[in-house]
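A.B. asks: prediction below, plus the sequence it came from.
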Amino acid sequence: MTANDPSFGLPIPPSSLALQRLYHWERTAPNRIAYTQPMGGGVIKDLTWKEVMDQARLLAGYLQAQGYAPGSKIALLSKNTAWWLICDFAIWMAGYVSVPLYPTLAAETIRQILEHSEARLLFVGKLDGFEGMKPGIPAGLPCVALPLAPPNNYPKWDDVLAQAKPLQGEPVRPADDLATIMYTSGTTGMPKGVMHSFGTFAWSIQSGLDRVKAIDENARMLSYLPLSHVAERTLVEHGQLATGMRVYFAESLETFTADLQRARPTVFFSVPRLWVKFQQGVHTKMPPAKLARLLKIPILGGIVRKKILGALGLDQCMLAAGGAAPMPPDLLRWYERLGLPIIEVYGMTENCGVSHATLPGVPRPGTVGVPYRGVQSRIDPANGEIQVKHPGTMLGYFKEPELTRDALTADGWLHTGDKGQLDSEGNLRITGRVKDLFKTSKGKYVAPAPIEDRLVMHASVEACCVTGANLGQPLGIVMLNPDAAKAASNGGRAAIETSLAEHLKSINAVLDPHEQLDCIVVVVEPWTVDNGVITPTFKVKRNRIEELYAPNYERWVGSRKPVLWA
């Protein structure tokens, strides 16, 4: 029997559903610390399961008192805090559906989601740049301000709870009841509302924990990726409900290192961009060649590893994982030499982020490993698309039946949009997006993702995009990291150009002739969510890159320079 066998599924016992788990911790561990929340100014607040549930019950009572019909949509716009999760619990307990919004969205997108979801109320929490977001909140939509929210005139958390009567008993929801609508960050087009039930989440976290044994009641996680993202929602929220582990919250980008030091997570998940930043930070203090030499020395290498991981706050990490975008194989090998092997996970919002992962202790750089237990997968022979199927797959897209039919086959297979290949061991290798392939003027197709994995490994590069439809050869566009951008503005362009030119040579040396990059174009201006170049999960929007830079492609290539500045 294999993981692709349909009979290899996992049952969903009622005790594993979110609300049942919530009441379990309220009954059995009321005084255990559930959350550790920074309040600003060095103040840290711990919340026990009893305190969490006391507030959730009051808020659920408040929501029900508003008279909303069962199944009404309640929205959340906030960075990660303990109260984000308390709101989610209260929404579920009251019989409603939560609609989380990324805390970095532009006003136009906020309005589109709030109107499309038919949200009846919006919780506004900790945010940066709220004044720019506020115009996106429809006039007349009731709002409630969570603790740590920016200045506003909305009813305050403490006042709302003070007037509420707590919800009594242990109301539960069936497995097939709609729990949440998660709007995808999407690299193209407007977000789609992915509908998940209590059952899809319960099955998915159960399948994940069946693979990964490092998450239990003694585990610690730092919550910092948006809770509106499926990885954080499944791993942190539902992972905590399943195990009772302790969750710490990050305060800000500026305090992130201190937040990691405080939490000392035993489990840490991140997107590739942050793993690259960690590596670059280490290399600024110790040149790569010197570090490589030291790590080869038996006793000294162990001391160096311990010191570096301690400085990162990851010295107690038993499970490190990366996902949401491809992990460059060289990056994975670097962390393995450092003594922190990273498992690579693969999934989508549409399947709770649960599909494939490499096995702990069995590194397979360049692949995303094998299916989780109960996950069926196949590759479409017609176009190489990866398709997956399991009980954690979404119910569909909210109010979008045609898009749902495009995404799901009649018998439940999910079109991922990703292209893939299987190696001799059955490990899945992502080779690009079905729609990301582009054709050069020579009639050759280019898959940009594997080339980008190599391009981003330069010490000065923070993000990149390989493009060039209808050109003779593709080209690479790179965004410098802050240190490199500063050096470039202070007379360091020549050194960066020389280094990138050597990087270009090394990349082209291992590519097929039709894939070789004509040049590298350097962008100093940051790609951000605000200017629409990246998604809230740090994926580059290829259509936006084309809008901004395509008019320059011919001129750049015509200059015949290996490295240019945009």
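C.D. replies: Yep, it's here.

A.B. asks: C-alpha from now on. contacts and neighbour counts both.
C.D. replies: Fine.

A.B. asks: name the element the closest residue to residue 380 other than its chain neighbours belongs to?
C.D. replies: Of all residues not flanking residue 380 in the chain, residue 386 sits nearest, at 6.5 Å (C-alpha to C-alpha, 6 or more residues apart in numbering). Assessed by DSSP states H and E, residue 386 sits inside strand 385-389.

A.B. asks: how far is that strand from where the chain is centred?
C.D. replies: Distance of strand 385-389 from its chain centroid, counting by C-alpha atoms, centre = their mean, to the nearest Å, is 20 Å.

A.B. asks: count residues in the vicinity of residue 192, would you?
C.D. replies: Residue 192 sits with 21 neighbouring residues when counted by other C-alpha atoms under 10 Å.

A.B. asks: dropping in the other structure now:
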Amino acid sequence: MQRRSVMAVNTDTSFLENLAPNVAVQFLDRVASSPNSEAYRYPKGSDWESVTWAQTGEMVERLAAGLLSLGIEPEQRVGIASGTRYEWILADLAIMCASGATTTVYPSTNGEDTAYILSDSECRVVFAEDDEQLAKLTSHKAELPHLLKVVTFDGATDGDWVIGLEDLAKLGDAFLESHPGVVAETSRAIGPDQLATLIYTSGTTGRPKGVRLRHKSWVYEGAAIQVQDILHEDDLQFLWLPMAHSFGKVLLSSQLACGFATAIDGRVDKIVENLGVVKPTFMGAAPRIFEKAHGRIVTMQAAEGGAKEKLFKQAFKVGLEVDRLTREGKSIPLGLKLQHGLFDKLVFSKVRDRFGGRVRFFISGAAALNQEIAEWFHAAGIVILEGYGLTECSAGGFVNHPDDYKFGTVGPALPGSEVKLGEGDEILIKGPHVMDGYHNLPEETAKTLTEDGWLRTGDKGSLDADGFLTITGRIKDLFKTSGGKYIAPSAIESKFKAVCPYASQFMVFGNDRNFCVALVTLDPDAMDGWAAENGMAGASYTDIVRSDKVKEMVGGYVDELNSRLNRWETIKKWELLDHDLTIESGELTPSMKVKRNVVEDNHKKLIDAFYS
């Protein structure tokens, strides 16, 4: 078995001694220390409504008391089936303060899987966003014998099984009258090892698995960010990430620890518009957001053509060269420096303005970010800090620092945790953020956690001399060609997305075959723009991608990709699919990860035909 020495990122773990005992106390401490500071703002009509920590605390107390009045006991599960919005945060914090355990459900999860998650977790109460989410519960009511009450944000109530958020708050008011101080008392009684959250991984195979995460895990996540001085009270976050995903929960924990304000709106189609209005100083996102933004900016400039496009390309050529010289510690020639200053005013400032103009950095997680795209944004003065973690380690395991980052890595391990490489260079993690185990799945837990507490991530990686981690890929996704060469498909797929601004998905196959092939899908929004500029305005996605002109265009990008690959990695044959991958088709998880095995099964005949 291959061994590596343990790499501790920070020998000073004194901050661990001063952690709040649980998330509820962490929240109440924040309310007490920053009562009049802005906590959240959220869209209300065409404007944004702002609330302070004190106002948030008052509403959370009412809702937590309401849950206690319904009989919620320590560690009993309470579900949230909703998109990202202010009410999601209120519900989650109320569950924490009532000593319950939040069970998260993506709003895109189908009725059958929603029922499975709520049944397996034995949820007693569920917060349901609207009538669409309510319909999933009512149609599967017989499968949910533990479900006593549903609280809806916007859906229709029946005054009995389904009540509104304000109805729950009024139940809380009555309970507080007869039990003053009950929420603070309940919060203080929660132990660090008590179950706080049950997050069901959307998994690319099989049924979702419930990951059991303790209060101390979330408190640790926020404190580990705070102690590194990454975020401060005067920062402003824009939050759109699905709160059903553990990445969103890390950002909430960081907010409680650091005290910054958060503008929250989960509508993905509003991200760019909202950034211009909110003008945040940072935002967390998945790589797909940066890929789409990069593709949109590049294609918009290409459509302009002429002098503007030449200016744009020259600006980034200069910006990337200045960045390279800076990283290598070399001096920048005066002429290049003057050009860079001019391009910053003419080009880069406009790119930054698209994101509000105040962003100190973005944090990218949930999947690998292509290094070329990170460097492209950096040339425009936008820093993207890549991080890494799994739901099984409360999402946050590694992150680059604004003052100390390396492109292509996910940074060092969080302070107070450890990392080592096991057999086959598998990344192993240990620390307060590692899960308690999988809910009702002792055998799966034993496969994933070693007896001495190390989490087997299933990812292959390498550590440099400074402890910065580079992810090579998912071990189970690596395959070997019939010629004996190992292929990391995710690395090739990521490179194509950097090369082709129209790409949505690029899936590489070739296990035990003599060459690699790919299935390609294009971004529907980007192709609408392409169609308008190429005489196909109004045509369907299928007709657009079947056109000879698009096939020729994609072929050019595949050739460019191949020029950057080793001979055995090159894509010999490829095909454009007549549809993009979707959650509804079962080819994407709710967190937008590709279910490679489903795609391969769905298109087995096409893949086999490549080799016939």
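C.D. replies: Thanks, I have the structure now. Fair warning: this is a prediction, and the values are worked out from it, not measured in the lab.

A.B. asks: just the helices from the stretch 201-350 of structure 2, written as ranges.
C.D. replies: 215-227, 246-258, 271-278, 287-304, 306-327, 334-343, 349-353 (DSSP state H, counting those that start in this stretch).

A.B. asks: and of those, who's closest to residue 38 of structure 2?
C.D. replies: Nearest of the helices of the stretch 201-350 of structure 2 to residue 38 of structure 2, taken as C-alpha to C-alpha: helix 246-258 at 11.6 Å.

A.B. asks: buried residues, that closest one. List them.
C.D. replies: Neighbour-count burial for helix 246-258 of structure 2 flags 246-258 (criterion: 16 or more other C-alpha atoms under 10 Å).

A.B. asks: now the helices of the stretch 201-350 of structure 2 as a markdown table including distance to residue 139 of structure 2?
C.D. replies: Putting the helices of the stretch 201-350 of structure 2 into a markdown table (distance: least, C-alpha to C-alpha, whole Å) gives the following:
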| stretch | distance to residue 139 of structure 2 |
| --- | --- |
| helix 215-227 | 33 |
| helix 246-258 | 28 |
| helix 271-278 | 33 |
| helix 287-304 | 34 |
| helix 306-327 | 54 |
| helix 334-343 | 58 |
| helix 349-353 | 46 |
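
A.B. asks: which of the ones you listed sits closest to residue 110 of structure 2?
C.D. replies: So among those, helix 246-258 is nearest, using C-alpha to C-alpha, at 19.5 Å.

A.B. asks: trace residue 285 of structure 1 over to structure 2, please.
C.D. replies: In structure 2, the residue matched to residue 285 of structure 1 (TM-score structural alignment) is residue 300.

A.B. asks: report how many residues lie close to that match.
C.D. replies: 14.

A.B. asks: any idea how far it is from residue 293 of structure 2?
C.D. replies: 11 Å (C-alpha to C-alpha, to the nearest Å).

A.B. asks: from residue 330 of structure 1, how far out is the counterpart of residue 460 of structure 2 in structure 1?
C.D. replies: In structure 1, residue 460 of structure 2 lines up with residue 419, judged by TM-score structural alignment. Computed as C-alpha to C-alpha, the residue 419 of structure 1 to residue 330 of structure 1 distance reads 21 Å.

A.B. asks: ok, these two, which is more surrounded?
C.D. replies: Taking other C-alpha under 10 Å, residue 419 of structure 1 and residue 330 do not tie; residue 419 has more neighbours (23 against 14).

A.B. asks: tell me the contacts of the residue lying farthest from the centre of structure 2?
C.D. replies: Farthest-out residue of structure 2 from its mean C-alpha position, per C-alpha atoms, centre = their mean: residue 178, at 41.9 Å. Counting by C-alpha atoms under 8 Å, 6 or more residues apart in numbering, residue 178 of structure 2 makes contact with nothing.

A.B. asks: for residue 244 of structure 2, same thing?
C.D. replies: Counted by C-alpha under 8 Å, 6+ apart, residue 244 of structure 2 has contacts 83, 104, 105, 106, 199.

A.B. asks: and stretch 23-40 of structure 1, what's buried?
C.D. replies: For stretch 23-40 of structure 1, by 16+ other C-alpha under 10 Å, it's 23, 24, 25, 26, 30, 32, 33, 34, 35, 36, 37, 38.

A.B. asks: tell me the counterpart of residue 22 of structure 1 in structure 2.
C.D. replies: In structure 2, residue 22 of structure 1 lands on residue 27 (TM-score structural alignment).

A.B. asks: for the stretch 401-550 of structure 1, what spans make up the strands?
C.D. replies: Ranges of strands in the stretch 401-550 of structure 1, per DSSP state E, counting those that start in this stretch, are 414-422, 428-433, 438-439, 445-446, 461-467, 475-480, 520-523.
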